[in-house]
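Visitor: next comes the sequence, and after it the predicted model I'd like to discuss.
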Amino acid sequence: MAIALSLLSALAYGVSDFLGGIFAKRSSSWQVAVVGQTSSGVISLLAALIVATTPGSADLMYGALAGLGGGFGVAFLYRGLATARMSVVAPISAIGTALIPVVVGLVTGDRPSWVAMLGIVFAFPAIALISRVVDDNPAHQGGVIDGVLAGVGFGLLFTFLGQVGDDAGLYPLAISQVTSVFGVIVTATVLGHAWVPRGRRVWSALVMGPLGVTAQAAFLYATHHGLLSIVSVISSLYPASTVLLASVLLRERIHGWQGVGLVFAALAVALVAWG
């Protein structure tokens, strides 16, 4: 169950990132982030009201901290996707997304089997190979920096969501989604960017709401059935779908080493599932 939910999370994140990049190229990346995260927040809050639970204060706190990390991450991810190649920014962000919760999980007591651990090991070169693009364009180099910053934010998102209790329900998820909006706004304000949605095009990002809720909810429930170190690394393979979509729909070329990275990603999933 944990592997299936992690893969669902990765797929939803990958499709959401692809759409976010498309919308950010047509409008302000910060405004797209605000609209997309607000849409997710409204949907997750409605879902939380339907699923009657009573989460503890610690669960709500972890949800809020996760949201701040997620808001920071999505702001830089969309900025990078708008100014650089999708096949550069998204994979780089995944390295930090996977590394931080894997380290935290192992330090706090996760003990994967040796087969699953081998799968985790394979996942990192998979991400690195998918990320490897030879490009001297200065704008693309800026995308690398945005990818790194996004990875830190998403790594914190995964880490804090992984601390939410099994019986906390969806309120921590709703808190996370709502808080992420404030994370985007604060980041945009500090960097001097306009974040108030303007124009008709930016509202297309509303369709990202269901994808964002699906991605985070699947990850949250996956951590209830599996180890954080395993769930996070499988969910962090989301760039594979982003790269494939960019290749098919935007005609971005997949280099040979990226193809090898996709094979390594499949092998990582298979090993973790077997373990």
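Guide: Received the coordinates, thanks. Residues are numbered from 1 along each chain as shown.
Visitor: can we go C-alpha only for contacts and neighbour counts from here?
Guide: OK.
Visitor: residue 74 touches residue 149, doesn't it?
Guide: No - contact criterion CA atoms under 8 Å: residue 74 and residue 149 do not qualify, at 9.4 Å.
Visitor: more neighbours, these two?
Guide: Per other CA atoms under 10 Å, whichever of residue 74 and residue 149 has more neighbours is residue 74, with 32 against 23.
Visitor: show me what whichever strand or helix holds the more buried one packs onto, helices and strands only.
Guide: Residue 74 is part of helix 57-83 when elements are defined by DSSP states H and E. On a contact count with 3 or more CA pairs under 8 Å, 6 or more residues apart in numbering; DSSP states H and E, helix 57-83 meets helix 2-26, helix 29-50, helix 86-107, helix 138-161, helix 171-190.
Visitor: turn those into CSV, including distance to residue 197.
Guide: Converted to CSV, the helices and strands packed on helix 57-83 look like this (distance: least, CA to CA, whole Å):
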stretch, distance to residue 197
helix 2-26, 12
helix 29-50, 5
helix 86-107, 23
helix 138-161, 21
helix 171-190, 11
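Visitor: out of the ones you listed, flag the one nearest residue 67.
Guide: Taking CA to CA, helix 171-190 is the member of these nearest to residue 67, at 3.8 Å.
Visitor: buried stuff in that closest one?
Guide: Within helix 171-190, the residues scored as buried using 16 or more other CA atoms under 10 Å are 171-188.
Visitor: and if you look at stretch 107-120?
Guide: Neighbour-count burial for stretch 107-120 flags 110, 112, 115, 116, 117, 118, 119, 120 (criterion: 16+ other CA under 10 Å).
Visitor: below is an additional structure, to be compared with the one above:
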Amino acid sequence: MAIALSLLSALSYGISDFLGGIFAKRSSPWQVAVVGQTSSGVISLLAALVVAGAPTSTDMAYGALAGLGGGFGVAFLYRGLSTARMGVVAPLSAIGTALIPVAVGLSTGDRPSPLALVGVVCAFPAIALISRVVDDNPAHRGGVIDGILAGIGFGTLFTFLGQVGDEAGLYPLALSQLTSIGAVIVTATVLRQAWVPRSRRAWAAVVMGPLGATAQGAFLFATHHGLLSIVSVISSLYPASTVLLAAVLLREKIHRWQGVGLAFAALAVTLVAAG
């Protein structure tokens, strides 16, 4: 069950990120992030009213902290996707997304098999290869930085969301997504970027709401059935669909050394799942 939910999370994240990158290229990444997170938050809140749950104050605090990381991550992910190649930004963000909760899980009692630990080690060469830039285009270098920052944010999101109790229901998830809106606004304000959605193109990001809610909801329930260190790595497969869609629809080329990096990343996830 944990593997199936994690893969559902990965697929939903990947499609959502592809759409977010498209919308961000046509509008503002900050405005797209605000609209997308608001849409996800509303859907999760409505679902929380239906799904039974009894969250504690600790569960809600974890949800809020997860939202701060998620908002920070999505803001820089969309900024990177709007200016650089999706095949660089999305995979790089996924490695950070996986490594942080893996480290936390191992330090707090997770005991994956030796095979899974080998998979974690394989993630490091993947980082070096995937993050190599195609040329001297400053946008590509900026995409690498944005991918790293997004990975830190999403890793924080996964870590805290994974601490929410099994009986909490969906209220901590809804709080997480609503809190993330504030994180996006604060980040945009500090960087002096316009975040108020004013164009029709920015509001098109409302269609990402169901995908975002599904991605985080599936991850949350997956952590109730499996180890955080395992679930987070499987869910971090999300760039696979993003890169595939970018290659097919946007004609983005996957360079040979990036392909090797993606292979290492796939090997890492496979070993962790098998372990």
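Guide: Noted; the coordinates are in hand. Please read these numbers as outputs of a predicted model, since none were measured by experiment.
Visitor: if we can go back for a sec, list just the nearest of the buried residues of stretch 107-120 of structure 1 to residue 153 of structure 1.
Guide: Out of the buried residues of stretch 107-120 of structure 1, the member with the shortest distance to residue 153 of structure 1 (by CA to CA) is residue 120, at 20.5 Å.
Visitor: run a quick neighbour tally on the closest residue to residue 127 of structure 1 other than its chain neighbours.
Guide: Once flanking residues are discounted, residue 127 of structure 1 sits nearest to residue 91: 6.0 Å by CA to CA, 6 or more residues apart in numbering. By other CA under 10 Å, 30 other residues sit near residue 91 of structure 1.
Visitor: what about residue 251 of structure 1, how many residues close to it?
Guide: For residue 251 of structure 1, using other CA under 10 Å, the count is 10.
Visitor: returning to what we had before: out of the helices and strands packed on helix 57-83 of structure 1, which comes closest to residue 218 of structure 1?
Guide: Closest among the helices and strands packed on helix 57-83 of structure 1, using CA to CA: helix 2-26, at 5.1 Å.
Visitor: residues of the closest one that come out buried?
Guide: Neighbour-count burial for helix 2-26 of structure 1 flags 2-25 (criterion: 16+ other CA under 10 Å).
Visitor: ok, average deviation of that helix from structure 2?
Guide: Compared with structure 2 after fitting, helix 2-26 of structure 1 deviates on average by 0.9 Å (mean CA distance after the TM-score superposition for structure 1).
Visitor: what is that helix packed up against?
Guide: Looks like helix 2-26 of structure 1 contacts helix 29-50, helix 57-83, helix 86-107, helix 208-225, helix 228-235, helix 239-250, helix 256-274 (3+ CA pairs under 8 Å, 6+ apart).
Visitor: let's see that with 7 Å instead.
Guide: Packing partners of helix 2-26 of structure 1 (3 or more CA pairs under 7 Å, 6 or more residues apart in numbering; DSSP states H and E): helix 57-83, helix 208-225, helix 228-235, helix 239-250.
Visitor: mind checking which of the ones you listed is nearest residue 100 of structure 1?
Guide: Shortest distance between residue 100 of structure 1 and those, using CA to CA, is found for helix 228-235: 9.1 Å.
Visitor: residues in contact with that closest one?
Guide: Helix 228-235 of structure 1 is contacted by residues 2-3, 6-7, 9-10, 98, 101-102, 105-106, 110, 120, 123, 158, 162, 222-223, 269 when judged by CA atoms under 7 Å, 6 or more residues apart in numbering.
Visitor: that one vs helix 2-26, what angle?
Guide: Helix 228-235 of structure 1 runs at 50 degrees relative to helix 2-26, counting by axes from the mean of the first three to the mean of the last three CA atoms, to 10 degrees.
Visitor: for residue 102 of structure 2, what are its contacts?
Guide: Residue 102 of structure 2 touches 228, 229, counting by CA under 7 Å, 6+ apart.
Visitor: one more time with 10 Å
Guide: By CA atoms under 10 Å, 6 or more residues apart in numbering, the contact list for residue 102 of structure 2 reads 96, 108, 110, 112, 117, 120, 155, 158-159, 227-233.
Visitor: before we move on, back to that, and the gap between the residue nearest to residue 127 of structure 1 and residue 143 of structure 1?
Guide: As defined by CA to CA, to the nearest Å, residue 91 of structure 1 lies at a distance of 11 Å from residue 143 of structure 1.
Visitor: thought residue 221 of structure 1 was touching residue 169?
Guide: Yes - counting by CA atoms under 10 Å, residue 221 of structure 1 does reach residue 169; the two are 9.4 Å apart.
Visitor: before we move on, the earlier item: is it possible to get CSV of the buried residues of stretch 107-120 of structure 1 that adds secondary structure?
Guide: Shown next, in CSV, are the buried residues of stretch 107-120 of structure 1 (DSSP: H, G, I helix; E, B strand; the rest coil):
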residue, secondary structure
110, coil
112, coil
115, helix
116, helix
117, helix
118, helix
119, helix
120, helix
